[in-house]
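[1] Turn this into a model:
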Amino acid sequence: MNTRPPLPPFTEETAIQKVRAAENAWNNQDPEAVSLAYTPDTYWRNRDTFVTGRAEVVEFLTQKWARELDYRLIKELWAHTDNRIAVRFVYESHDTAGQWYRSHGNENWEFDENGLMKVRRASINDQKINESDRLFHWTAPGPRPDDHPGLTDLGL
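    Sure, this is the predicted structure:
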């Protein structure tokens, strides 16, 4: 079995590392690579969609990034326990008609002993924004630069 450090039990420092690694992976928008951070039988609830297993993760993310264009995501640690992490996140994207959105959400994650996520529950709300109101400015796809402000710094 592959491991995905940092491994539980999480400290605040390792939980923050896990959150940033997830953010970076999603910002790279490679569904196959992202799926490897999850157990083979991972279970997700994403809004009103339910996903089971890596193949469904790949299919879900492929469709997501085909409709959510110029996607940029920032995640922030909210809380953690031994093998669970709660995050809040915001991402910006636009649809094929050019309408921009800022999507706000919370995720609850549960990990196995190898550091792979076995459960992901996400609740997300979308807010229409003007392109001029965007706050996330870096080259996409790709990770957020280290010097780009996080959610708290941006007042989100």
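
[2] from here on, contacts and neighbour counts on C-alpha atoms
    Fine.

[3] How about the contacts made by Met117?
    Counting by CA atoms under 8 Å, 6 or more residues apart in numbering, Met117 touches 37-39, 42, 109-111.

[4] Give me the subset of those residues that lies in strands.
    The strands, defined by DSSP state E, take in 38-39, 42, 109-111 from the contacts of Met117.

[5] Could you count how many residues lie near Glu110?
    Using other CA atoms under 10 Å, Glu110 has 21 neighbouring residues.

[6] Ok, Ala37 next?
    23.

[7] I figured it was touching Leu116, is that so?
    Yes. Counting by CA atoms under 8 Å, Ala37 touches Leu116, with 5.4 Å between them.

[8] For these two, list the residues in contact with both.
    Common contact partners of Ala37 and Leu116 (CA under 8 Å, 6+ apart): Arg4.

[9] circling back to that earlier point, would you reformat the contacts of Met117 as TSV and include distance to Lys18?
    Formatted as TSV, the contacts of Met117 follow (distance: CA to CA, whole Å):
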residue	distance to Lys18
Ala37	10
Tyr38	13
Thr39	15
Thr42	17
Trp109	11
Glu110	12
Phe111	11
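
[10] Another for comparison:
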Amino acid sequence: MTRMPVPPFTHADAVRKVRLAENAWNVRDPEVVALAYTPDTRWRNRSTFLTGRAAVVGFLTRKWAVEHDYRLIKEIWAHGDDRIAVRFCYEYHDDAGQWFRAHGNENWAFDAGGYMAERHASINDVPMAEADRLFHWPQGPRPDDHPGLSALGL
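    Just a heads-up that it's a prediction; the model follows:
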């Protein structure tokens, strides 16, 4: 099976892969998101190291249980034949109602079938007031007409 687009990536392929990942994460279904990764995928998310889809499902389940009203925007930074680098921001609030904007970078490596084999993420959370939120769309994928990170000045 393949997960289009597949390496080697053109710039358009890489941009499409980034948007597909963003859309999947905004749906917040760990089982669906995990299908984009190889069965033995390796992750570093901040200081957490994971191996395999089951670990990804567990991680995302725990993440979205405490990051409420999560909305994410990803933007391509660079790409190679089988690698993509992205920058991203997401907004969420915790159980106490404190809002955050997380700023991060990810490096992705793909297998020949278009599945992500490696994901390395560095992320910083910045507390913010609810009035400072920029990501205002109904839960789910970002609408095509909603500005991206560069247009928002992020």
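
[11] ok so, going back, max pairwise distance over the ones in strands among the contacts of Met117 of the first structure: which two?
    Using CA to CA, those span at most 12.0 Å, a distance reached by Thr39 and Trp109.

[12] Out of the ones in strands among the contacts of Met117 of the first structure, flag the one nearest to Ala79 of the first structure.
    Closest approach between these and Ala79 of the first structure, by CA to CA: Trp109, at 10.5 Å.

[13] For Trp65 of the first structure, see how far away that closest one is.
    21 Å (CA to CA, to the nearest Å).

[14] got it, and Ser132 of the first structure?
    Taken as CA to CA, the span from Ser132 of the first structure to Trp65 of the first structure is 22 Å.

[15] Tell me which of those two has more neighbours.
    Remark: of Ser132 of the first structure and Trp65, Trp65 carries more neighbours, 17 against 7, as counted by other CA under 10 Å.

[16] how about the more buried one, what's its match in the second structure?
    In the second structure, Trp65 of the first structure lines up with Trp64, judged by TM-score structural alignment.

[17] Relative to the first structure, what is the average displacement of whichever strand or helix holds its match?
    Element membership for Trp64 of the second structure, per DSSP states H and E: helix 53-66. With mean CA distance after the TM-score superposition for the first structure, helix 53-66 of the second structure departs from the first structure by a mean of 0.3 Å once superposed.

[18] That helix packs against which elements?
    Applying 3 or more CA pairs under 8 Å, 6 or more residues apart in numbering; DSSP states H and E, one finds that helix 53-66 of the second structure contacts helix 30-34, strand 37-45.

[19] What residues sit buried inside the last one?
    The one in question is strand 37-45 of the second structure. Across strand 37-45 of the second structure, burial judged by 16 or more other CA atoms under 10 Å covers 37-39, 41-44.

[20] now swap in the shortest one and tell me
    Neighbour-count burial for helix 30-34 of the second structure flags 30, 33-34 (criterion: 16+ other CA under 10 Å).

[21] Ok, stretch 70-84 of the second structure next?
    70-77, 79, 82-84.

[22] could these be laid out in TSV, adding distance to Leu154 of the second structure and secondary structure?
    Formatted as TSV, the buried residues of stretch 70-84 of the second structure follow (distance: CA to CA, whole Å; DSSP: H, G, I helix; E, B strand; the rest coil):
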residue	distance to Leu154 of the second structure	secondary structure
Tyr70	17	strand
Arg71	14	strand
Leu72	12	strand
Ile73	10	strand
Lys74	11	strand
Glu75	10	strand
Ile76	13	strand
Trp77	13	strand
His79	20	strand
Asp82	27	coil
Arg83	23	strand
Ile84	20	strand
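
[23] Among those residues, which pair sits farthest apart?
    The two members of these with the most space between them (CA to CA) are Tyr70 and Asp82, at 28.6 Å.

[24] How about the contacts made by the equivalent of Asp112 of the first structure over in the second structure?
    The alignment partner of Asp112 of the first structure in the second structure, by TM-score structural alignment, is Asp111. The contact partners of Asp111 of the second structure, by CA under 8 Å, 6+ apart, come to 7, 38, 82, 117.
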